[in-house]
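Undergrad: Need coordinates for the following:
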Amino acid sequence: MTIVAGEDILSGEPRIEGTRIGVRHIAGKVVSGGQTPAYVADQYDISLASVYEALSYYYANIEEMRAFEQENAEAFERVRNDALQPKEPVS
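TA: As a prediction, the model looks like this:
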């Protein structure tokens, strides 16, 4: 088990090797969502060790994780605003 990152998967966000499960996904479930690591491991069908490795990476690289969270929030807001604006004037 290793945490890896590559631009071709999850837009370069750190993830568990061999999966599309991001470190932020796991941290969100455990840290923000209040779910137990064992429950998250079961839900994602990964080892409990992988969950703890992801959490360890999250806390060891908290500024990087916050930057990804901010980028994600900004991208979501751009998409939301674009979706609400008509591309052409309606006659």
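Undergrad: From now on I want contacts and neighbour counts done on CA atoms only, so please keep to that.
TA: Fine.
Undergrad: Do a quick rundown of the strands in the chain.
TA: 3-4, 15-16 (DSSP state E).
Undergrad: Which strands or helices does the last one pack on?
TA: Taking 3 or more C-alpha pairs under 8 Å, 6 or more residues apart in numbering; DSSP states H and E as contact, the helices and strands that strand 15-16 lies on are strand 3-4, helix 48-60.
Undergrad: Any idea how far it is from the middle of the chain?
TA: Offset of strand 15-16 from its chain centre (C-alpha atoms, centre = their mean, to the nearest Å): 9 Å.
Undergrad: ok so, going back, if you compare the strands of the chain, which one is most tucked away?
TA: Across the strands of the chain, the average number of neighbours (mean count of other C-alpha atoms under 10 Å) peaks for strand 15-16, which reaches a mean of 22.
Undergrad: Show me which helix runs longest in the protein.
TA: helix 62-84 (DSSP state H).
Undergrad: could you redo the helices and strands packed on strand 15-16 as a markdown table and give each row distance to Arg24?
TA: Listed next are the helices and strands packed on strand 15-16 as a markdown table, based on distance: least, C-alpha to C-alpha, whole Å:
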| stretch | distance to Arg24 |
| --- | --- |
| strand 3-4 | 12 |
| helix 48-60 | 7 |
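Undergrad: For the comparison step, fold the sequence that follows:
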Amino acid sequence: MAKRDTRRIAHERLDEPHISGRRISVRQIYALVEERGEDPVAVADRYDLDVASVYHALAYYHDHPREMRAVEQERDTTMDTIRDEIDRPAGVEPDSIRDE
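TA: Reported below is the predicted structural model:
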């Protein structure tokens, strides 16, 4: 029986699961492959990963839906806070910039 590498996913960076030894997160891999439709082999090549790590990240995303929802909610909250704290010229609102 082949040994299974159970340490492909780590949680030591920014409280978000990512590929061990790398900065790329499980959520980023998911977004590239499943939201943007990029080929897993191309993603692996671009980020100097083995293809198994890309598929392992995708499996992790789907195997841990609650955790991944929490990660996404935390990211959304953080982004909203950052948007609210940005200094803008008087009269310029964030939504007016996006709507143009």
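Undergrad: related to what we said a few turns ago, mind listing residues that contact the longest helix of the first structure?
TA: With contact meaning C-alpha atoms under 8 Å, 6 or more residues apart in numbering, helix 62-84 of the first structure is reached by Glu13, Arg24, Tyr58.
Undergrad: Quick one: neighbours of Ile86 of the second structure, just the number.
TA: Using other C-alpha atoms under 10 Å, Ile86 of the second structure has 9 neighbouring residues.
Undergrad: circling back: can you check what angle separates the longest helix of the first structure from helix 48-60?
TA: Helix 62-84 of the first structure runs at 90 degrees relative to helix 48-60, counting by axes from the mean of the first three to the mean of the last three C-alpha atoms, to 10 degrees.
Undergrad: now the residue sitting nearest the centre point of the first structure: how far from Ala83 of the first structure?
TA: Residue closest to the average C-alpha location in the first structure (C-alpha atoms, centre = their mean): Arg24, at 3.3 Å. Look at Arg24 of the first structure and Ala83 of the first structure: by C-alpha to C-alpha, to the nearest Å, they are 25 Å apart.
Undergrad: And Met1 of the first structure, by the same measure?
TA: Counting by C-alpha to C-alpha - Met1 of the first structure and Ala83 of the first structure are separated by 39 Å.
Undergrad: Repeat that for Thr19 of the first structure.
TA: Relative to Ala83 of the first structure, and taking C-alpha to C-alpha, Thr19 of the first structure is found at 30 Å.
Undergrad: so what corresponds to Ala38 of the first structure in the second structure?
TA: Aligned by TM-score structural alignment, Ala38 of the first structure pairs with Val41 of the second structure.
Undergrad: Its match contacts Ser53, doesn't it?
TA: No. With contact defined as C-alpha atoms under 8 Å, Val41 of the second structure does not count as touching Ser53 (10.4 Å).
Undergrad: and these two? which has more neighbours close in?
TA: The neighbour comparison of Val41 of the second structure against Ser53 (other C-alpha under 10 Å) goes to Ser53, with 19 against 15.
Undergrad: who touches the aligned partner of the more buried one in the first structure in this structure?
TA: Superposed on the first structure with TM-score structural alignment, Ser53 of the second structure falls opposite Ser50. By C-alpha under 8 Å, 6+ apart, the residues touching Ser50 of the first structure are Met1, Thr2, Ile16, Ala41.
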